[in-house]
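Participant: take this sequence and fold it.
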Amino acid sequence: MTNQFNEAKHKFELRKRTEEMRMQVTTFGIMIFLTLVAFAMVAAGLSKEFVIPAVLLLAVIQVILQFYYFMHMSHKGHGVAKLFIFSGIVVAISFIVMALYITWLGDPLK
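Facilitator: Sure, this is the predicted structure:
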């Protein structure tokens, strides 16, 4: 009975690791594709007004994919790390929005 349990557990672990490896390879392929799209947009000579936001969006997508899959944030037990990362993202976005507001919209103390 114990031998059957160990064999079933081994098969389960093997299947789980295979699925995880497949997901990491797929995610890596998606990130390579996004990088190639960004290079193609720049090389095609498209307008800066289109290329800059598009490349920034592709970069944000890649960062999310890297955090979620390559840093194993999809696994259980990473709640505190997720909280700190997302809190840092909120602070960074707030800082960027305020810096842009102060820089381009004039004197905020008027």
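
Participant: contacts and neighbour counts: CA atoms only from here.
Facilitator: OK.

Participant: find the centremost residue of the protein, please.
Facilitator: In the chain, the C-alpha nearest the mean C-alpha coordinate belongs to residue 64, at 1.3 Å (Cα atoms, centre = their mean).

Participant: now it: which helix or strand?
Facilitator: According to DSSP states H and E, residue 64 maps onto helix 48-65.

Participant: could you point out which element follows that helix?
Facilitator: Past helix 48-65, the next helix or strand by DSSP H and E is helix 79-104.

Participant: here is a second sequence; please produce its structure as well for comparison:
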Amino acid sequence: MQDYMRVLHARFCRETELQGVREACRTLKEKLGQQGQKILLQLADLENKLRKESLLMSFIAGFQLSTGIAEELEPYSFEDEEERRAAERAKMRYPYVKD
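Facilitator: As a prediction, this is how the structure comes out:
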């Protein structure tokens, strides 16, 4: 389970990429004029779009994980288990009796 979670995290976590984009934006803003700042705003818009897509992919991955776990889990009933075991014991004890 942890391996699966690590793979999902590595696939969808882009925080280090976003951090690099933020630092580059600050540096450019200090050095650019008005035209350059317009381009910088476009870059910031693209960063926001990337973040939204990343959040959506993360949500989808979490949802898929939860549905996969839910499919693997079957409701456990102690009474059903005891009934099954009793039936098996009865079959072993009385093999000539049919169901």
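
Participant: please state their TM-score.
Facilitator: The TM-score (TM-score structural alignment, normalised by the length of structure 2) is 0.46; 63 aligned residues with a Cα RMSD of 2.8 Å.

Participant: ok so, going back, now the helix holding residue 64 of structure 1, how far from the centre of its chain.
Facilitator: Distance of helix 48-65 of structure 1 from the chain centroid (Cα atoms, centre = their mean, to the nearest Å) equals 11 Å.

Participant: neighbouring contacts of it?
Facilitator: 27, 31, 34-35, 38, 41-42 (Cα atoms under 8 Å, 6 or more residues apart in numbering).

Participant: host element of residue 61 of structure 2?
Facilitator: helix 34-72.

Participant: and that helix, what does it pack against?
Facilitator: Helix 34-72 of structure 2 sits against helix 2-12, helix 15-31, with contacts defined as 3 or more Cα pairs under 8 Å, 6 or more residues apart in numbering; DSSP states H and E.

Participant: that helix to helix 15-31, inter-axis angle?
Facilitator: Taking axes from the mean of the first three to the mean of the last three Cα atoms, to 10 degrees, one finds helix 34-72 of structure 2 and helix 15-31 inclined to each other by 170 degrees.

Participant: what residues sit buried inside helix 34-72 of structure 2?
Facilitator: 37, 40, 47, 51, 54, 57-58, 61, 65 (16 or more other Cα atoms under 10 Å).

Participant: closest to residue 5 of structure 2 out of those residues?
Facilitator: residue 65 (8.9 Å; Cα to Cα).

Participant: how near is that closest one to residue 51 of structure 2?
Facilitator: 21 Å (Cα to Cα, to the nearest Å).

Participant: next: residue 93 of structure 2.
Facilitator: 65 Å.

Participant: since that was my last question, I'll sign off now.
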